[in-house]
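Chemist: what's the 3D shape of this:
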Amino acid sequence: MPDIKQLHQQAIHALNQRDFADAHSLCVQIVKQDPCDHDGYFLLAMINLEVGQIAKAIKLIEKANDIAPQAEYFAYLAKCHSLRGESQSVLDATNNAPIEQINKPLALDTLGVALSRVGQHEKALAYFSKALSLDKHNAHFYYNSGVSSKFAGKFEDARAHFEHAIRIAPDYHQAHFALADLGGVSAENNHISRLQAAAKRTKTVDADMHIAHALAKEYEGLKDYTSAFDVLENAKSAKLASIGYEFADDAAFFDCVEQTQLKELGNGSSQADDFAKAGDSSHQPIFVMGMPRSGTTLVERILSNHSGVLSAGELQDFGVAVKELAQTPSPRVLDVETLRKAMQLEPAKIGQRYIQRTQAIVGDSPHFVDKLPFNFFYIGLIRRALPNARIICLLRDPLDTCVGNYRQLFSLNSPYYAYAYNLQNIGRFYNRFHTLVHQWQATGMDNFKLLNYQDLVRNPEANIRDLLTFCGLSWQQECLHVERNQAPVSTASKVQVRQPINQSSIGRWTHYRQHTQALETFFKQQQIPFES
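Modeler: Model prediction:
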C-alpha cells in the first residue's frame, strides 16, 4: 500500500485533473490510515466544494481545523460561507486567516473573492494586493482586484487591473466587459476593434454575452444605439434559447405571493396588531426594493448618508433565513414551495434569524439598508417577521426600467434574471411587479412606501424629507449629496451614484424607440402610463 505522502501527491494530481472519484478514493485511504491527517480532510473538502456539496465541504474543513488549524483552511472556509451568503461566517473565518499568515497566492485570492462576495471590498483589496505581489502573471488575480477596486470607487486602479488581465489573457471576456462598464469611451479612446476581434474568438454563449455587452457599452458611448441594440439582441437571443426559459416560471412566483401573503393581509390593515405581536421587534432594517435598474441604489445612498443609517448592500439574508427555516429540498433560495411553506413558519423566528444573520455586517447601527431588489417577493413575510421594519419600493417609468434591464448584464448563472434576455418578457415581468406593488399599497400598510423615481430626482429635497420622515429619521442635509457617500457600491449603478442626484437617466429608453413599439402597445393595453 502506498504511504500517506504518496497518496497525498496522487490525490492532489487527481484533483487538479478534475478526476474527483479517484481523488475521493485516495483521500479516504489517507484518513483511514491516519484519522488525524488534517490535509486529508481538507482535500476531501476541496473535492466536495468542486462538486457543489458546500455543506459537506464546511464540515470537512472544520474537521481539519479541529486537528490543526491553518490560515489557508480558514480562507477556503470563508469561500464556502460566501457561496451561501453567510456574511457573519465569512468574517469569522477571515479573523482566523490574518494576511501575514498566508503566503499562497491562490489562498489569498480565494479569501479576497469571499470578502468581495459579501461586500467587504476594502478588506478584499489587501488580500488581492498580496496575491499580486507573489504572482504577477495571473490574470484572474488582476481581474478580481479590479472588481473590488471598481466597487470601492477606485476606478483608475480598476482600469489598470482589467487592462493588465487582458494583456495576460486576451480572451478574458469578463475583464473586457468590466473595463467597458467603467465608461469613458470616445471616438479617440475606445476598444471596439479589440472587442470585435475578441467576439470572433468566443466559444461559449456566456462569453458571447460578455463581449456583446462590452461592445454595446462602447457603442452607446459613441451614440451608436442601433449597433448597441443589434449586438445585444443577437447574444441575448442565443442565451435565451440555451436556457429554455418560459415566463410562466416567473408568473408562478407572483401568483403564489398574491394567493398567500396578499390574501392573508386582505384589503385593510386590521391584522397589523397581530403582526406586531407575532414578529421580531427590531427597528433596525430598512428594506429598499424594486425592479432592478429602478433607482434602488440611489435611495440606498441617500439613506446611508444619514448618520444613523448603515449601508449593508444587497443582502441575501432574508430569503436565506426563510429557506433555512422552511427546510424545503429544492436547491434554489426562492421557489414556490418555499414561499408557501414560509407562511406556516413562526414570524418571530424568521425575523430573529434574519437579524442574527445580519449582525456581522450591521453591528449595533441604529438602522441599516438592505437593498436586494427581489425582496418584493417577500413583502408580506417581511411584514409578518419584522413589523417595525420600513419597506420602500421603487417604481420607475416602465420603458426606462425595461430597457435598463435589457441593457444590463446580470448574473448569467442566476435563474432569477432569466426574464431579462427578451424585451417582451421584461415587459410581462414589469406588469406583474407593477400590479403586485400597487396591491400592497392598497392594503394601507403603514410601514410600506411606494416611491416614484422620476419624482425623486426631479424634486429631491421634498421627496428625501418625506422619505426620512417615513423611516423615522431626522432631517440631515447630507442626504441630498449622494456624491459624498464614500461607501462601496456593489451594483450596476457603481459609477452613476457617485455623481450628484440628476435627471440624466430619465427617458434614456428613447434611444431605442425603434425597438420598443411592441412594449409601448403592451403598456397602453395594461393601462400602465409611461413618459414619451
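Chemist: contacts, neighbours, all on C-alpha from now
Modeler: Noted.
Chemist: Assign Val288 to helix, strand or coil.
Modeler: Assigned with DSSP: H, G, I helix; E, B strand; the rest coil, Val288 falls in the strand class.
Chemist: For Ser532, the count of nearby residues, please.
Modeler: As a burial measure, Ser532 scores 10 neighbours (other Cα atoms under 10 Å).
Chemist: Check Gly52 too.
Modeler: Gly52, neighbours per other Cα under 10 Å, totals 13.
Chemist: so where does it fall, helix or strand?
Modeler: For Gly52, there is no enclosing helix or strand under DSSP states H and E.
Chemist: And the strands in the protein, which stretches?
Modeler: Listed in chain order, the strands of the chain (DSSP state E) span 285-290, 309-311, 367-370, 390-395, 448-452.
Chemist: Can I get these in CSV including mean neighbour count and distance to Phe151?
Modeler: Shown next, in CSV, are the strands of the chain (neighbours: other Cα atoms under 10 Å; distance: least, Cα to Cα, whole Å):
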stretch, mean neighbour count, distance to Phe151
strand 285-290, 26, 19
strand 309-311, 24, 14
strand 367-370, 25, 17
strand 390-395, 24, 22
strand 448-452, 18, 26
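Chemist: Please give the structure of this sequence too, so both can be compared:
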Amino acid sequence: MASSFGAAPPDSFERQVETGFRLLSQGRVVEAARLADALIASGTTDPQALLLGCEVRLAQGNPQAALHLISRAVDVAPGQVRLLLRKAHALALLRRRLDARNTAAEAVAVAGDDAQALVAAGRIYGSCDDPASARDVLLKVIEPGSSDPALLYDLAGAQFFTGDFAAAERNLDAVLRVAPQAGHAIYLRSTLRRQTPRDNHVADLESRLRAGFADPSARAACLYALAKELEDLSQDDRSFAVLSQAAALKRKTLRYDVRAECSTIDAIRSTYSTPAMHGVERPGSEGMGEDIVFIVGMPRTGTTLVERMLGRHSDVRSAGELPDFGEHLAAAVRGALAEKPGQTPVEASLSLDFESLGHAYLETARQAAPGSRVVVDKMPINFMYCGLIRKALPAARIVHLVRDPMDSCYAIYKTMFNQAYFFSYDLDELATYYATYRRIMAHWHAAMPGSILDVHYEDVVTDIETQARRIIDWCGLEWQSGVVEPSDNEAPSTTASAAQVRQAVYTTSVQKWRRHANGLEPLRMRLVDAGIVAK
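Modeler: Predicted coordinates:
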C-alpha cells in the first residue's frame, strides 16, 4: 500500500508522525511544525497525524487552529480518550468552558480505569471553574491511603471550593506527611477554618519553620499560615510580626513594578476622559449586556459575599472571577497595534470595535454560566475597565464594592494570593495601588454618572436586606427573599473567601485593622497624605 508520500515504505508515515512528536518533546517546534504541515497537506485523515498538528498549533499558541485539527481527529476516530482530552483542552484555552466540560465528560465516559486520563479530565474541569466535577473524577482515581501529593492537593483544593473543609484538611495532612515543605498545602490548610486554642497547627507550623525550607516561597506560605492562625487565637502583636516577615519574603520572590501597573491604570483614566465617554450608546446596542452583572472593586472587599447573594436568585448564576474581558481586550489591542504600530496599548484601545469586543465577551461569559438569564462576573480588577465595559456592553450592570480603606488594605495585606495582586506584599506599594484605584473609580463616576452602583461592605453586613434590595433592583431583577441568606448558596466558590462565604454574615471584620494599628501606621499615613483617610 502506498503511503501519503507515494512510493515510501508502508511504515514511513507512522515513522514521520513519531518523529514529529519526538521533535515536539525536544522543543524543536519549527521542525515539528514543518513535518506536521506536510503530513496534513497530503490530505491525510490519520488521527495521530491530526493530533500531531494539534499539538504543534498549541505549542505555537494557536488554540483555534489546534481545535480545528483535533476536531477532525475526533470525527475520524470517535471515542478515543486521548483525542477527546486534547479537544477539551483546546476548548478550555478558548474559554469555551461548557463545550470543554462536555467534551471532558465524554472522555471520562470512555476512560474506564485509566487513571492518567481521569486526572487530565479533572484538571480540565478545574480550569473551567467546575471543582465539583473535578472532585468527583479525582475520587475515582485516588485510593484510600494514597500518597501522591499532587493528586491529593488537587482533590483538597476541589473540596475546599465545594465546601467540604473537613475532607480537604484530611487530604492536606496527607500531603504534608509526604511533602512536608509543600507551602501551598500548608497555607491552604490554615485557611480552611477558624483555629481554636484546642485545635490549631501553631506548634506544627513553628516546627516546620525551624526545620527550614529550601524554597523561599514555601517558607513565606508557612509564615502566612502561622500569622493567620495566631490572629485566630487573638495573638495580635505576634501575628502581625510574623505577617510582616511573610510579606517581605514573598515580595522578594517577585519581579514586579507597582509604578508601571499604576501608570497603566492612570493612562486608562486620562485616555478615557469624560469627552471620550460621550456617545457610548450605539444604534441597536441599547440592550447589549443586559444579562451581565459585573462586580468590581479591590479584592477582599465583599465582592464574593455580594456574588453569593445574587447567586441565590433563581434567574442568576455566577461565572466566578472571569479573566475574559481583560483577555478579549488584550487580544483586540494586539490586533490594533499590529495594524498601526507606534501607539501605546491604551491609545490603541480607543480605536477598537467595541461592539465586536462585547460580542466576544458575551460568547465566552455565557459558556461559563450556561442556562441562566443573568450571569455574574466577579473579577474584582475589572474596576479599571469600567468605561471600556460601558462602551462594549452599554446595558451591563456594574456593582462596585467599597470597604473602609484601612480594613480593605489590611485584608489584602494578610492574604497570600495565587499569582495575583503582587502589590499586596508591601505596605508602601499597597498604598500606592490603593490610591490609584480610588482615583480611577472617582473618574468613572464623574465620566459616566449613574452607571455604577456603589455598595458598602459595612452596610451589607449590618443591614443585608436593605442592601440586597438595592442590588436586586439595580440588576433589574424581581425580589426574592432567599438572597439575604448567602451562606445557603450551595454553589462552589473558587475564591480565597470560599470558607468565609459559607458562614452566616458576620460583622467581626469591621474595623479589624485597629487590632494591628501600630504595624499599619505607615500605610495609614500614606492614605492620609493621599486624602483617603482622615488624619
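Chemist: tm score of chain vs chain?
Modeler: For this chain pair, the superposition-based TM-score is 0.86 by TM-score structural alignment, normalised by the length of structure 1; 517 aligned residues with a Cα RMSD of 3.5 Å.
Chemist: Isn't Leu115 of structure 1 up against Ser82?
Modeler: Yes - under the criterion of Cα atoms under 8 Å, Leu115 of structure 1 makes contact with Ser82 at 7.5 Å.
Chemist: Now do the shared contacts for these two.
Modeler: Val90 (Cα atoms under 8 Å, 6 or more residues apart in numbering).
Chemist: Between the two, which is the more surrounded one?
Modeler: Using other Cα under 10 Å, the more surrounded residue of Leu115 of structure 1 and Ser82 is Leu115, with 26 against 22.
Chemist: Could you find the closest non-adjacent residue to the more buried one?
Modeler: Sequence neighbours aside, Ala124 is the residue nearest to Leu115 of structure 1 in space, at 5.4 Å (criterion: Cα to Cα, 6 or more residues apart in numbering).
Chemist: got a list of what the corresponding residue of structure 2 for that neighbour touches?
Modeler: The alignment partner of Ala124 of structure 1 in structure 2, by TM-score structural alignment, is Ala134. Residues in contact with Ala134 of structure 2 (Cα under 8 Å, 6+ apart) are 121-126, 155, 158.
Chemist: one more time with 10 Å, if that's ok
Modeler: With contact taken as Cα atoms under 10 Å, 6 or more residues apart in numbering, Ala134 of structure 2 is in contact with 118-128, 154-155, 157-159.
Chemist: rewinding a little: same list (the strands of structure 1) but as JSON lines, adding distance to Lys223 of structure 1.
Modeler: Converted to JSON lines, those look like this (distance: least, Cα to Cα, whole Å):
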{"stretch": "strand 285-290", "distance to Lys223 of structure 1": "29"}
{"stretch": "strand 309-311", "distance to Lys223 of structure 1": "34"}
{"stretch": "strand 367-370", "distance to Lys223 of structure 1": "35"}
{"stretch": "strand 390-395", "distance to Lys223 of structure 1": "27"}
{"stretch": "strand 448-452", "distance to Lys223 of structure 1": "28"}
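Chemist: who wins for proximity to Ala216 of structure 1 among those?
Modeler: strand 285-290 (24.9 Å; Cα to Cα).
Chemist: Can you state the residues of structure 2 onto which the closest one aligns?
Modeler: Under TM-score structural alignment, the match for strand 285-290 of structure 1 is residues 292-297.
Chemist: So what does Ile124 of structure 2 match up with in structure 1?
Modeler: Using TM-score structural alignment, Ile124 of structure 2 pairs with Ala114 in structure 1.
Chemist: Thr466 of structure 2 too?
Modeler: By TM-score structural alignment, Thr466 of structure 2 lines up with Ala462.
Chemist: these two touch, right, its match and Asp455?
Modeler: Yes - between Ala462 of structure 1 and Asp455 there is a contact at 9.4 Å, judged by Cα atoms under 10 Å.
Chemist: Between these two, which is the more surrounded one?
Modeler: Here Ala462 of structure 1 and Asp455 are compared on neighbour count by other Cα under 10 Å; more neighbours surround Asp455, at 14 against 11.
Chemist: Make sure that one is actually in contact with Arg396.
Modeler: Yes - here Asp455 of structure 1 reaches Arg396: they are 9.3 Å apart, a contact under Cα under 10 Å.
Chemist: Please, where are all the helices along the stretch 351-500 of structure 1?
Modeler: With helices called from DSSP state H, counting those that start in this stretch, the stretch 351-500 of structure 1 shows them at 379-385, 398-407, 423-442, 453-458, 460-470.
Chemist: ok, Val483 of structure 2 to Asp473 of structure 2 distance?
Modeler: 12 Å (Cα to Cα, to the nearest Å).
Chemist: With His201 of structure 2 instead?
Modeler: 45 Å.
Chemist: can you check Val175 of structure 2 too?
Modeler: To Asp473 of structure 2, Val175 of structure 2 is 46 Å away according to Cα to Cα.
Chemist: of these two, who's got more company?
Modeler: The residue with more neighbours, out of Val175 of structure 2 and Asp473, is Val175; 24 against 12, by other Cα under 10 Å.
Chemist: now the helices of the stretch 351-500 of structure 1 as CSV including distance to Gln514 of structure 1?
Modeler: Output for these, formatted as CSV (distance: least, Cα to Cα, whole Å):
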stretch, distance to Gln514 of structure 1
helix 379-385, 36
helix 398-407, 12
helix 423-442, 13
helix 453-458, 23
helix 460-470, 32
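Chemist: ranking those helices by burial, who's on top?
Modeler: Comparing those by mean neighbour count (mean count of other Cα atoms under 10 Å), helix 379-385 ranks first with a mean of 25.
Chemist: what range in structure 2 does that one sit on?
Modeler: The aligned range for helix 379-385 of structure 1 is 386-392, by TM-score structural alignment.
Chemist: do stretch 398-405 of structure 1 as well
Modeler: Using TM-score structural alignment, stretch 398-405 of structure 1 pairs with 405-412 in structure 2.
Chemist: what's the mean deviation for that stretch versus structure 1?
Modeler: Superposed on structure 1, stretch 405-412 of structure 2 shows a mean distance to its aligned partners of 1.0 Å (mean Cα distance after the TM-score superposition for structure 1).
Chemist: which outside residues touch that stretch?
Modeler: By Cα under 10 Å, 6+ apart, the residues outside stretch 405-412 of structure 2 that reach it are 298-302, 402-403, 413, 421, 423-425, 427, 430-431, 434-435, 438, 457, 509-514, 516-517, 520-521, 523-524, 527, 532-533.
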